[in-house]
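1. Please find the sequence and the predicted model below.
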Amino acid sequence: MIQRSRAVFEPFPPHLDIQEEVRASPRFEFAKRIPYDSINQYPREVLELFVITHVVKLGLPLVITGFDKCLDKSLFSEKWLQQHYASQTYDARDLGKRANLPLTLGHYLKNMSILTDPITSSTYARSNIQRLYLKDIDCPDEWHKALEKLIPSDFFYLNQSPLKGPKSPISQFPDPPQTPQGEVVARAGDLMGCLPEAMRAQNLMCYIGHEGTYTPAHQEMCASLGHNLMVEASDGSYEHGKQTRPGSSIWLMTGTQDRRIVSEYWMSMLGHNLDLENHFAQLNAWKCAPFTTYVVEQNPGDLILVPPLAAHQVWNRGTRTMKVAWNRTTVETLEMAFDEALGNARMICRDEQYKNKAIVYYALERYSELLRKAPASSHPEVRTLQEDFHRLFIIYTDILLSESFSKKSPAAKNIEFEKFESNITCSYCRCNIFNRFLTCPWCVGEGDDTYDICMDCYVLGRSCQCISKFKWVEQFPWKQLTGRHESWRQQIIAFEQGDRDPKIKHPPTLLVARSELGRKSLAEICQEQMDLRPWVDYKQPKEIKAATPSEDEGSDTDSRARKRRKSNGTKAPSGKGRCHMCKTSECLWKLAACEKCNLYYCYGSLFRSFDMLPLDAMQRPHWLCPKCRKICNCSSCRLDESMKPHQPFNILLGHDTRKIADPRSVESLVNMRLSNLALLKTFGDDNAGRLERLRRDEENRRQQQLAENDIHVGFDSPQAESVNDPPLAVFENQLPGIPIDPALELDGSFMGLG
């Protein structure tokens, strides 16, 4: 089996001069910083627009400095934690052993110098150094309340109405209208706040670390917008009879627009899967990377805003650092989550704590009620709320379309109803299930532990060992969901009619949208697959092998194919077909059949050789195989001069999802444990060329997104080409009527910075 070499963990030295590293590394640059003092000098709309443009649309990190001037030093301190939470027990993460160690907070804080002192310039690389990181612990309520009064309400945790928060910059517009109940008609700063309280993910967390502790490279969950404020750090004074080292944290970050090339670089060059969040990259790996790395040395009072889907890793320095972190969900991050992040998380079976589909539903309910009760108004905040309402409605339409049955809908008696309480997750990928899913009536464990599978996983070939004969379950009456869709559609039409723009195209009804879809829905595919896939008696389970080549990936694909043809012949047994790519004979339900030439391709070969998921073939009523598309990369087709063999863009290192999924699970279509390294070896395994192709694709995609968002980035010389400082035109185009201070020009002096 071909193995990709993996980069090993290499700690940062205590004497690292990050300023010099940035100066000496062409692809390193410091992230943009703006001072806290200047926030109140400008209308909240300017600050909010700058953050949306810079952090979300351009996907670049931002640092707001100077919060330490306003933090209560007696509250945000090691002494205060000792006095009030010393006896509280938490799980400290032993990074070396990758295990949790229960410790009281008082014991951990008191002994941080003991953990730090052994790490010196000559010993920091030793493998036996103990690194205990107190991470993901609940933020004290006292800190929560204090920060709520300090952080701009637009950016704080779970805020439903930024305009009425304890800390809201003054708006240059008149107060927006209110409902008869006194609710301000404005969009929420964090859509998580629209969920019922019991359904919300509690993600206001604290992180306390010492020299040598770290967070591996990762992306924020569900493409959310990350916030991290260092509230306190050791300053070199004496504590508990020992002198401390000044504390800070080094952040190495990427931009959202580089996410695909970053992921590929992690796999092809470092040998790790970025989505698994298990590798802290060496400093030299960042220096050699083919993308820009944004560097932040975080000190007390620095609030870092992390762009959605941007990879980043953190290294703690000194005796102690204490940080508070939270995430926000916005319309923009939801769109990214459904387009990309949730699919990636499902592939590696990362549980979805944020309940994104439920957020869409409940946010629409809340916004609809606000707009229905609000008096007619053209206030900018109301217009923005209406725009967000429409964008959420588009996501909601896609959700309903994916759950729509075919014309042969199951009878009502065959659909079980389970009231939605947000507590049902997929037994395989652990994603949160919003409405319809499949459950196995046979595989019921102790305590009524049912085996529930989401539609996405079932289409991928994941299920319990029974494979078929599942029962449908829904958590909302379908008429309720479709009724909400129509009423919300009528609201949007009313908004658009008020604009009196004849060019505006009203959103279609659900039936029209379904007819215009042009492909099968996810639920319809599940219906078809349950008819095709056999049922296996769970009392007498049979091994269900995925339709993949031999486990011996190190052997030559072409010679293996020739050997099988010689021994088994070219004709597959009755009821089976032979994969054109790997020559394996499989049951027809494990193969995708081409409508034009009747060739078969197993789903494992499509996945590894053509970057194609089973859904891509199943959802097309008239699917054409790679050979008919002239992109087949099998040994025989590569000899055909008319072919342009598809070269996979991404390396698949292989990930054993069975270790995470429910023990009753099987993979029947795609074996995720197998990689595509053997195929890439056939193409020469040109990592540099593949990364360059990705870089060009990303640049084209980025330019397209800038054009779609009407963001123009122009520069006088190649040396000045950087999107780190968005031009004045961004704000003039996006929010007309707001006076823009000259400090927003491209000289980097936004809000007094310069």
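-> On my side now, so go ahead.
2. alpha carbons only for contacts and neighbour counts from here, please
-> Fine.
3. Just give me the neighbour total for the residue lying closest to Thr244 once chain neighbours are set aside.
-> Nearest residue to Thr244 in three dimensions, chain neighbours excluded: Gly236, at 4.5 Å (Cα to Cα, 6 or more residues apart in numbering). Residues near Gly236, counting by other Cα atoms under 10 Å, number 14.
4. put this beside the first:
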Amino acid sequence: MIPRARVAFEPFPPHVDMQKEVETIPRFEFAQSIPCDYINQFPREALNLYIRAWVVQLGRPLVITGFDKLLDKKVFSEKWLMQTYGNQTYDARDLGKGVNLPLSLGHYLRNMNKLTDRINDKTFNRSNIQRLYLKDIDCPKEWHQSLEQLLPSTLFYLNQDPLTGQNSPASSTPDMPKTPDGQTVARAGDLMSSLPEAMRAQNLMCYIGHEGTYTPAHQEMCASLGQNLMVEASDGSVENGQPTRPGSSIWLMTETKDRRIVSEYWLSMLGHDLDLENHFASLQAWRNAPFKTYVVEQKPGDLILVPPLAAHQVWNRGTRTMKVAWNRTTVDTLEAAFDEALSHARMICRDEQYKNKAIVYFTLERYSELLCKASANSSHPEMQMLREDFRRLFYLYSDILLSECFSKNAPKAKEIDFEKFESNITCSYCRCNIFNRFLTCPWCVGEGNETYDICMDCYVLGRSCQCVSKLKWVEQFPWEQLTGRYETWRRQIAEWTSGSNAKQRKPPTLLVARSELGRKSLAEICQEQLRARPWVDYKNPPAVTRVATPSDEEEGENNEARARKKRKSNGNKPAPGKARCHMCRSQEEVWKLASCEKCKLHYCYSSLFRSFDMLPLDAMQRPHWLCPRCRGICNCAACRHDETMAPYKPFNILMGHDTQKIADPRSIESLVNMRLSNLGLLKTFGDDNAERLERLQRDETQRSDASLVEQDICSDLEALQTGSVHDIHDAGDMQLPAQREQGNGTEHHPPHTGDGAFDAQSRPPGAIPIDPALELDGSWMDLSGFGEDFFEQAANAIGFG
């Protein structure tokens, strides 16, 4: 068996000098920071453009400093918190033991000095030191109300009206469009606000920690935008007769574009899965990392904006740090979630608390109503930007509906159960939130009539209850309602897609979009698999006869000997209803194999996943699937000696995460066993860790050539400098990504197919999402000399000055 070596936790020393670290480590640099005083001096539009370009599109962290001058010291203080909420009990996380410890807030605050004193230069690396972190606790309502008034509204939690807030920058256009009832027509700062209140995820949280507490490396949930404000910290003075240490937090952060390299580094070099959020990397690991690391030493009044999908970790210093954090959902983060984040969360079975598909639906309903009521102000810049967000959300909605389209042989209406959508149905396996159609088992009903519900993505992956088949379809919206909304919103977009916007294709009808898809929908694949997979009576399950394949077995001398012996005796024809996998040579039931359209060879889904980085969906969705051998990339023992082959080197590392510990106990995996590691298989291909990182770096360099991106931005700018505000908002920043090729070579307009298209620097020329209006002289991409002129120039460039 190949040992799964993992780097152990190594704490930061209390005396670490981050200034010196940045000066001596070439790949370390301080994150860009701006003072909050600048925010009120320039229009809201300029601030939004800058933050979107820097944090979202370039994917770099940003720090806005100086909010401590605006905070009410009487409310944002340790004394006020103890007096007001001291008797409230919370779960403090014992980071060393990995358990929760119920403590009253007053007791925790009074003993933070003792917890800190135990950690010094001689004891900081002892494993038995108690590290109690009060994290993910509800934010006091008084803090919520105060922050809502002093922070820019577009950055704050659940903001629906960008003009509210006493400290929010004013709009450059005082005549903001309004509906007849006086409602402002503008894009929301947080699309979570579009959901009915009962459906919203409550993510405004507080974090109170002492020296040595930390948050492991992670990405923000569902690719959302993270905001973290330190509201109070110990200042080194004497409190209650005891000296304190100055409080601060060290943030080590990465760029969005480096997310693949970061994930690979965590897996291959540190032995941990970044998606599991269970490892805090040592300072030495960050020093040796092959990617740029941004450093922030957060102090009271510092608001950190965290890019979507960018990994980061936090280390608390001093006697006390108190922070308020929240996440925002925007159109950009929704695209990133559907392209990448949700599929990663599904693989490790993480709750999808943000209900992304529901956000798309309810935001479209809200924006559609606003646009209809304010049609008289159609030329206003805010209306134009609202329309572009509406268009992008519509194509996300189109992808959702296309995935749920049945084949021509759709189930009859009486065969589909109806459950009214209340946002409370989650997949029993991966725990994602289910928007509309899903499968439920009529046989597996748990205690309290708990049904077994499986999302279509998981069922295609081979996840289900023990019954495997004969599951029943359920939907939460009448299909006519969803398609009716599609047609209504499509016509709205078609009405303004004319004249100067004629270059933009009008959205096709759902029937046309389905015909252009070039692949089977998720629902259609589930229909086929329900017919192909056998029903198993879970009360009388058959004996397990499946022989583990070499790709599934844990490597070892005895296992290798058994595998060789089986291959020698596998000359007989497969039993009826079975076929032999070309890769691992084991016999499997036909429904567990992908069959090549051309040569009729079979590959088991486990071999495709481990040896070719192919999910079952990749083979099932193609009407005419070609196997690796026909593609000339087969890496089986025989094909590796074929000179005409270019054997594929598997890239994905699977550490062997046991999802069944998280999934419903009734669950099984029938196609790919995710509990087993593939490290041994990778070793057989001679692919060591260093080579893998170098290969990924080469791929990423080719994918994201910064000089080419800058050239594209400049060329876009040159074409737009003579245009109107309308033209600028139509191009670059607001343009939909270029159409991608689908399975049959046709072009399909909805761009979100889960292939990492969110990467701003991997998009084709002409579809650069960075707003060209910000590009003035080519220097804005390096904002080390950022000053007051930037917002003014940006505002003038987009016509708001």
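-> Happy to help now that I have it. Remember, it's a predicted structure, so these values are computed and weren't measured experimentally.
5. which one in the second structure is aligned with Cys594 of the first structure?
-> Counting by TM-score structural alignment, Cys594 of the first structure lines up with Cys596 in the second structure.
6. which ones are touching that match?
-> Taking Cα atoms under 8 Å, 6 or more residues apart in numbering, we find Cys596 of the second structure in contact with 602, 624-627.
7. what about the residue nearest to Thr244 of the first structure, helix or strand, and which?
-> Secondary structure assignment for Gly236 of the first structure, by DSSP states H and E: no helix or strand.
8. what about the helices in the stretch 251-400 of the second structure?
-> Counting by DSSP state H, counting those that start in this stretch, the stretch 251-400 of the second structure has helices at residues 259-268, 283-287, 331-336, 342-348, 356-373, 381-403.
9. now those in TSV, with distance to Gly247 of the second structure and mean neighbour count?
-> Listed next are these as TSV, based on distance: least, Cα to Cα, whole Å; neighbours: other Cα atoms under 10 Å:
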stretch	distance to Gly247 of the second structure	mean neighbour count
helix 259-268	29	20
helix 283-287	19	15
helix 331-336	32	22
helix 342-348	34	18
helix 356-373	36	20
helix 381-403	41	21
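10. can you put those in JSON lines and add distance to Ala563 of the second structure?
-> Below are the helices of the stretch 251-400 of the second structure laid out as JSON lines (distance: least, Cα to Cα, whole Å):
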{"stretch": "helix 259-268", "distance to Ala563 of the second structure": "27"}
{"stretch": "helix 283-287", "distance to Ala563 of the second structure": "38"}
{"stretch": "helix 331-336", "distance to Ala563 of the second structure": "42"}
{"stretch": "helix 342-348", "distance to Ala563 of the second structure": "29"}
{"stretch": "helix 356-373", "distance to Ala563 of the second structure": "45"}
{"stretch": "helix 381-403", "distance to Ala563 of the second structure": "40"}
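11. Looking for the alignment partner of Ser636 of the first structure in the second structure.
-> In the second structure, Ser636 of the first structure lines up with Ala638, judged by TM-score structural alignment.
12. And that match, how far from Asn559 of the second structure?
-> Per Cα to Cα, to the nearest Å, Ala638 of the second structure is found 20 Å from Asn559 of the second structure.
13. how big's the offset between the host helix or strand of Trp473 of the second structure and the first structure?
-> Using DSSP H and E, Trp473 of the second structure sits within strand 472-475. Overlaying the first structure shows strand 472-475 of the second structure at a mean distance of 0.2 Å from the equivalent residues (mean Cα distance after the TM-score superposition for the first structure).
14. Other residues contacting that strand?
-> If you take Cα under 8 Å, 6+ apart as the criterion, strand 472-475 of the second structure is touched by 415-420, 436-442.
15. thinking again about what came up before, from the contacts of Cys596 of the second structure, which two are the most distant?
-> Within the contacts of Cys596 of the second structure, two members stand farthest from each other by Cα to Cα: His602 and His624, at 13.6 Å.
16. Please identify which of those two sits among more neighbours.
-> Between His602 of the second structure and His624, counting by other Cα under 10 Å, His602 is the more crowded of the two (21 against 15).
17. okay but that one is in contact with Ala594, surely?
-> Yes. Using Cα atoms under 8 Å, His602 of the second structure is in contact with Ala594, at 5.5 Å.
18. how about Gln761 of the second structure, secondary structure?
-> helix (DSSP: H, G, I helix; E, B strand; the rest coil).
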